[in-house]
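> Pasting the sequence and the predicted model now:
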Amino acid sequence: MKKLLALAVVAGGVLFVIKRNKNAKTEGDVWRQTTASTDKPLGAVSTNGTAPAHAAGAGHNN
């Protein structure tokens, strides 16, 4: 009975480590994707706080 309990504890520990490593890999992938550099400075966000020039209706006085 003790051997079976020990085997269950070891198996649970292995599964826990595998799941933890998989989650860490997924989190790392998401982090790299969200922090990836873009070809535009600041990801096309204006540095002076105004909307970018290509926004709908920007620069048109009707």
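Happy to help now that I have it.

> rest of the way, CA atoms for contacts and neighbours
Fine.

> Strands of the chain, residue ranges please.
For the chain, applying DSSP state E gives no strands.

> gap between the spatially most central residue of the chain and Ala24?
Centroid-nearest residue in the chain: Val30, 2.2 Å away (criterion: C-alpha atoms, centre = their mean). According to C-alpha to C-alpha, to the nearest Å, Val30 stands 10 Å off from Ala24.

> hang on, the earlier thing: report the contact partners of the residue nearest to the centre of the chain.
If you count contacts by C-alpha atoms under 8 Å, 6 or more residues apart in numbering, Val30 has none.

> In addition, the following structure is provided for comparison:
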Amino acid sequence: MKKLLALAAIAGAVLFVVKRNKAAKAEADLWREATAPTERPLGAVSTNGSAPAKASSSDAANN
């Protein structure tokens, strides 16, 4: 009985480590994708994270 319990504990520990490593790899992949350089500077997004304002035709006429 003790051998079976020890075997179950070892199997549980191995599964835990494998699951943890997969989660860490997924997080690293997401971080790498989020911080990858883009073709355009700032990827057409302003530095504060909002979309850049588009100039309307009335703005162009006023300038």
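The structure has been received and is ready for your questions. A quick note: this is a predicted structure, and the numbers were derived from the prediction, not measured.

> Off-centre distance for stretch 8-17 of structure 2?
Stretch 8-17 of structure 2 sits 27 Å away from the centroid of its parent chain (C-alpha atoms, centre = their mean, to the nearest Å).

> how big is the offset of the helix ranked longest in structure 2 relative to structure 1?
With secondary structure taken from DSSP state H, structure 2 has its longest helix at helix 2-34. Overlaying structure 1 shows helix 2-34 of structure 2 at a mean distance of 0.5 Å from the equivalent residues (mean C-alpha distance after the TM-score superposition for structure 1).

> That helix: which residues count as buried?
Buried residues in helix 2-34 of structure 2, counted by 16 or more other C-alpha atoms under 10 Å: none are found.

> and what of stretch 38-53 of structure 1?
In stretch 38-53 of structure 1, counting by 16+ other C-alpha under 10 Å, buried: nothing.

> List the contacts of it.
Ser37, Ala58, Gly59.

> what's the neighbour count on the second one?
Ala58 of structure 1 has 10 neighbouring residues, counting by other C-alpha atoms under 10 Å.

> And for the first one?
Ser37 of structure 1 has 11 neighbours, counted by other C-alpha under 10 Å.
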